[in-house]
Each structure stands twice: as C-alpha cells, then as structure tokens.
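>>> Fold the following.
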Amino acid sequence: MDSIDLEVLHACDQWLRAGWRCEYVTVVRTWGSSPRPEGATMAIRADGVVVGSVSGGCIEDDLIAAVRENGIVRTAPEVITYGISADEAHRFGLPCGGTIQLVVEPLGAHSRMDELLALAQRRVLTRRTLDLTTGAVELAQGQADEQLRMDGQALVTIHGPRLRMLIIGAGQLSQFLAQIAVGLEYQVTVCDPREEYRASWSLPGVEVVHAMPDDLVLEMKLDSRSAVIALTHDPKLDDLALMEALKTDAFYVGAIGSRANNARRRERLREFDLTEDQIAKLHGPIGLYIGSKTPYEIAVSILAELTAVKNGVALPAQMSVEHGKALAA
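Sure thing, here's the model as predicted:
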C-alpha cells in the first residue's frame, strides 16, 4: 500500500501522461484546529476526480465544484485561505477558530512530478521548491530535519522515503501489529526463518521474508525512517538482529518480553560490540502500559509508543510497561 503522499504523486504522474489537466493542492498553514496537517496533499483532475485529502471533505467539495463549473483555469500557483470568518469555518466544516491555507498548483511538464515520484520510489529525500509566481520547480537533496516552509516567493516541501517497519517473527501478534502498521502507512517486512510460522501468513501488502533477521537488518540499510520490532522471544533470532539494528539510525528498536527477560537481554547485548548509548536506545519491554491482554491490544500499545517516539513526544516514565507492571505487582 502506498502512503497518501505517494498515491497523490502517482495520480498526478498518471493523469499528466494521459493528457489530463490537473492541479496539486498542498496544505501550507493552519491556525487553530484543522482536519489535516501542514504538508497534506491532494490532486484534482479536470473532471473533478480527487486523490488525497486536505480537509474533512467540505473543502474538497468546494474545489471539486469549482473545477466542474469552470474547468482548470489557473495558469500559476494560487494561495487560498478557508475559514477566516465564523460562517466560512462552519460552511467548510472547520472547528471554531480553525483556518487552513492552501497552495493550488496547476500541473504540467514543468512541475517535474514524474521525477519527484521516481525519487520518492527510490527512497531519496527530496526538497521541492515551487516558484509561486511562475510555477517553475526545482528539485534537490533534502535534509532529514527540514520542514515545509513558504514565503512570498516560494513554497518548499519535503518528500521522502516511506516509513519502514521490520518485524522479527511471524506469530499472531506480528500479524495484528503488521495489519495496523499498514494502515499507518508503514512499508512492513516480516522476517522469520521458521517455515511453520511463515506458512500461515496471508496479509496483503506485507512482505514475509525467509532470512536470518540480522542478515536482513544489514541488507535493508535502515535509516531514520525505519523501525525494528523483535517479537519471537527467541534470543537466537532476536539478539543478533537487535545488535545490528541498534547500530543504525532506526528511530525505534524494540523487543517484547518481561521485565526480567528485558534485563537479561541487555546483559547479553553488552557482550557484543555495542556502546552503552546504543544499548540505551533499545525499547523494552515495549509498548505503553494500557492494561493490554489480547494480541490486538498489545499491538495498539506497541504502536502507540512507537508513534510517540516518531513524533518526538517525550513520554513520562509512568506510561511505560515496566513502570505500570511494577505498580500492579
């Protein structure tokens, strides 16, 4: 499954190749509450077909109605703001006080959408600079810490690799975790050398690999948009993979297990060529303490913690599984 950003780029590229006129819409600024964040995108075709989203639906309806009534008439990018007045906010389904600003860009060969799509598919982090006067586009290597920005002359957006998740172990919990992660737009790979576990997998959009986990970690060349979750409970499979993953820039490396097993795992990792800082990156026992019992609940717990880490949210120690179980003991 493509991320929403890639789906929109795919649509733009396909429509342009087929000779359709179309526009690319980007959320560039929000005030107060808004349905979609800055950087959200949508493509709209000359017949009103859309891919992606910039609001809860009402703003899309307004853009579609304008295209169906007038066609695509813009010849240069335009900045549009919705929700300035209370009446307009109500009309477009924005919360009280919410305002959203969009850049609507008519596309053509000069937009370089085919090049941007190719770079995104190759996992190249790319900076796209749009001249707001002429519509000319420049593409350059992006930086991991860059954010969307706009001034009176240009809009700069960052398009990058999809989030990747490597799950070690093909058990029941892994299936639930992978299912939710796909919905969160991760490219999920499950690794398990044990045939008896792989044979029962049938989840669309998830690659199941027969390999030793540590070899696959090295092969994947994990980056700052990658996460690794070890779920086998088998040190022979988990430990070597964790050792290699902790040396990478992966934003999240975690392993399931009890508090006692987690302590023993850390001691085993100290026998390898890892620094204390690298070992400290390991999340375990993984997840947030929400009283989870079933595999689905545990998967939610794990992904909640992972999402907080990805978004740079510092969680209080009281929310950790280790702290919660210690209090409950």
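
>>> alpha carbons only for contacts and neighbour counts from here, please
Noted.

>>> what about the longest strand anywhere in the chain, distance to the chain center?
Under DSSP state E, the strand in the chain containing the largest number of residues is strand 22-31. Distance of strand 22-31 from its chain centroid, counting by C-alpha atoms, centre = their mean, to the nearest Å, is 18 Å.

>>> can you pull the buried residues of whatever helix or strand Ser301 lives in?
Counting by DSSP states H and E, the element that carries Ser301 is helix 295-310. Residues 296-303, 305-306, 310 are the ones in helix 295-310 that count as buried (16 or more other C-alpha atoms under 10 Å).

>>> next one: stretch 127-135
Buried residues in stretch 127-135 (16+ other C-alpha under 10 Å): 127-132, 135.

>>> Now stretch 30-44: buried residues?
So for stretch 30-44, counting by 16+ other C-alpha under 10 Å, buried means 30, 34-35, 37-44.

>>> Same question for stretch 175-193.
So stretch 175-193, judged by 16+ other C-alpha under 10 Å, has buried residues 175-179, 181-182, 185-193.

>>> Next, the structure of the following sequence, for comparison with the previous one:
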Amino acid sequence: MQHLDLQVVEQAQDWLNAGETVWFCTVLSTFGSSPREPGSIMVARADGRHLGSLSGGCVEEDFLERLQAGEFSQRVCTERYGQRREDNRPQIQLPCGGILDVLIERLEPDESNRCHLAELLAVMRGREQKWRWVSLVDGSCSLTPVDSAGGARVEVAVDSVSVRMGPSLRLIIAGLSSVARACAEFAVSLGYEVIVCEPREEEYRDFHMNKDLENVRLEKILPSMFIARPGNCHQQTAVVAMTHDPRIDDLAMIEAVYTDAFYIGVMGSRLTSDKRAARLMTTGGLNPDQLARINMPIGLALGSKTPAEIALAVMADVLRVQRGIKRDEL
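The predicted structure follows:
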C-alpha cells in the first residue's frame, strides 16, 4: 500500500463521521497499459470532492461527472473503462489503450460502515495485512487474514472480490552510501515510506541539503537498534544494507531476520556474500533458515555498475518479492 491509500481511507472515515455518503472506488484489474495498478483506491462525495486516483485522470473525470448527475445509486457495482459498452453508450477510451475494471461502493454514514472503516484504518496503521472481502451481491464487507505477505493485490471471484490491505510500504535503508541515496530516490517515487538509519555524522551531515532526499526520514541511530524496536518492521517492510561496512550491514541483517520484513538484502560480491554468510552463522548465531531470508548479493543480476543501476536492480528485486514472483519466473 502507498501513503496515499492511507490518506484516502482516513478521508473516507472523516466524511462518514460528518454524515456524508461516500463512494469508495477500487481498481480491480487492468488489461494492457494502465497508469494505476489493481488495488488503487479513490473516495468521492456526491458534490465531486475526492481523494486518490484510478487512472491518469480520464476515468476520474468520467466517474465524477456521472456521480454528480445522479448515477451509482446502488450499494455496489463494477464499471469497465476503455471498452465499448454493449448499450452503445459513449465510453471513454484510455489514452494508454488499456482497459480498467473498477469496483464502486456506495457507503452511507451508518454505524456499520463507520466501524468497517475504523477496522480498516487499524489494519493500515498496524503491522499485518488482511483481505478486504466485498460481496458483489449486497455490498457486505469484512476483513480476513492473509496467508502470505506477497502475492496478488486483488482476487476476483464470481460474486465477490478480495483486496489485500495493510500498512504502507516501508523501506529501511541501513546506512548511507551513493547506492543508498539512489535507492531512496527510487523508493520514494514508488510510493514507499523511506527511512534511512545512519549513526555516522560525517555521512548524514549534508543529508537535509539534498533536495532528492527531502521526502526521506533520517534516523541518527545504528540501523540494528532501529530495526529491533517493536513496530518498526512490519509485513510491508523491506530492509536493505549497502555500505560495505560490516559494523553497519551485518548487525542490520542479524536483527532484520527476526522481524516480519518481506525483503531483507545486503550488497556485496558473491565472494563477499559467502564470507558474510559464514560470519553471520558463526558470530551472529544465525541458523540456515534465517540466513536463507537474506538476499545476498542483493538485487537482480542486471550487470549493474553505477550507483543508479545498482539501486534499480535492488528495487526491482524488492518489487519482485512484493509481487510474489519467483526469480525463475522472470
């Protein structure tokens, strides 16, 4: 989940608490090119005020125009954009040429809907993911546990849909380096909450002077200490270390394997990684199963050389695991 998702649900709750009916929209599936992925959400009021997005703008404009004209009065429905309608009614064509399926829920300001959104917010502010199940028959909804941290964001059945919800994606970067800075920039653009843990003053002295890092949170603390604190690593957290300093990288890995982080990785050549694995077992006390959780060398094998190329390979691998894709399936 991205930060924007949390803001959307908070806004929906605020409007319900103020006595407003809201329309909660979720992208269910995309075919071809699409600027927003399945699971993206938007909330709107009857007067057109809204937060979040479903596409690059064209879908939102059509939906809001029809909403203000009195459409979407039913409790739940789905709408397909980008494909000619059977009734020959004019249908917008997405500039990217794709097709978009959207779930539209009409939520009245009653106790049941307010409780559901309160529970959903608790999930998004917590540590674990849950499925948000919605009936396509009567619009009833509930939250149920998920089996794994990675995998499809949306599952569509004949008469229901399930959307994976949970805490915002978080990237914890153990220590600053040229690769770490590039990685932070990539992660911010991908919607991650990015936290850099750096105890060395000489490394973070000019941190806030870098405009590319203005949306990155700096913790002036040893990464292992931050990672070990309860609540800092949840199921939507990736932990990466790229300093080449064992005092930073090794300790971060030792703590990370005891957390719920869905991705753990450390930079280094194959030889360096083999030596680190031996240290982590003998000195760090890790067992083979814990060691297997650590991606080392980190990232996809793209032949990367420059800091930006290495950062790209790292974030591509994080995305792979987040999507539940095995390396041999690429």
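
>>> Provide the TM-score value for the superposition.
A TM-score of 0.81 describes the superposed chains when it is computed by TM-score structural alignment, normalised by the length of structure 1; 316 aligned residues with a C-alpha RMSD of 3.2 Å.

>>> so where do the helices sit in the stretch 1-150 of structure 1?
Along the stretch 1-150 of structure 1, the segments classed as helices by DSSP state H, counting those that start in this stretch run 4-17, 58-70, 86-91, 113-121.

>>> what do you get for the stretch 201-330 of structure 2?
Along the stretch 201-330 of structure 2, the segments classed as helices by DSSP H, counting those that start in this stretch run 201-204, 223-228, 246-256, 270-282, 288-292, 307-322.

>>> Within the helices and strands, which one has the closest residue to Met150 of structure 1 other than its chain neighbours?
Nearest residue to Met150 of structure 1 in three dimensions, chain neighbours excluded: Val156, at 6.1 Å (C-alpha to C-alpha, 6 or more residues apart in numbering). Assigned by DSSP H and E, Val156 of structure 1 belongs to strand 154-159.

>>> and for the helix or strand just after that strand, what are the contacting residues?
From strand 154-159 of structure 1 onward toward the C-terminus, using DSSP H and E, the following helix or strand is strand 163-168. Here strand 163-168 of structure 1 makes contact (C-alpha atoms under 8 Å, 6 or more residues apart in numbering) with 174, 178, 185-192, 213, 225-232, 237-238.

>>> Could you pull up the contacting residues of the counterpart of Val188 of structure 2 in structure 1?
Under the alignment (TM-score structural alignment), Val188 of structure 2 maps onto Val182 of structure 1. By C-alpha under 8 Å, 6+ apart, the contact set of Val182 of structure 1 is 1, 188, 205-206.

>>> Go again with 10 Å.
Shown in contact with Val182 of structure 1 (C-alpha atoms under 10 Å, 6 or more residues apart in numbering): 1-3, 164-165, 188, 203-206.

>>> Please apply the same query to Leu67 of structure 2.
23, 44-48, 61, 73.

>>> how about these, which pair is most distant?
Pairwise distances across the contacts of Leu67 of structure 2 peak at 17.8 Å for Glu61 and Ser73 (criterion: C-alpha to C-alpha).

>>> quick one: the nearest residue to Gln143 of structure 1 once chain neighbours are set aside from Gly135 of structure 1, how far?
Excluding its sequence neighbours, the residue lying closest to Gln143 of structure 1 (C-alpha to C-alpha, 6+ apart) is Leu125, at 7.0 Å. From Leu125 of structure 1 across to Gly135 of structure 1, the span is 21 Å (C-alpha to C-alpha, to the nearest Å).

>>> ditto for Gly312 of structure 1
34 Å.

>>> and if you look at Lys310 of structure 1?
In terms of C-alpha to C-alpha, Lys310 of structure 1 sits 33 Å off from Gly135 of structure 1.

>>> now swap in Arg91 of structure 1 and tell me
30 Å.

>>> Same question for Glu195 of structure 1.
54 Å.

>>> swap in Thr99 of structure 1?
25 Å.

>>> Kindly report the same for Thr81 of structure 1.
Thr81 of structure 1 is 19 Å from Gly135 of structure 1, by C-alpha to C-alpha.

>>> Now render the helices of the stretch 201-330 of structure 2 as a markdown table, adding distance to Glu155 of structure 2.
Rendered in a markdown table, the data for these read as follows (distance: least, C-alpha to C-alpha, whole Å):
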| stretch | distance to Glu155 of structure 2 |
| --- | --- |
| helix 201-204 | 43 |
| helix 223-228 | 32 |
| helix 246-256 | 30 |
| helix 270-282 | 38 |
| helix 288-292 | 29 |
| helix 307-322 | 16 |
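
>>> What's the match for Thr272 of structure 2 in structure 1?
With TM-score structural alignment as the criterion, Thr272 of structure 2 matches Asn261.
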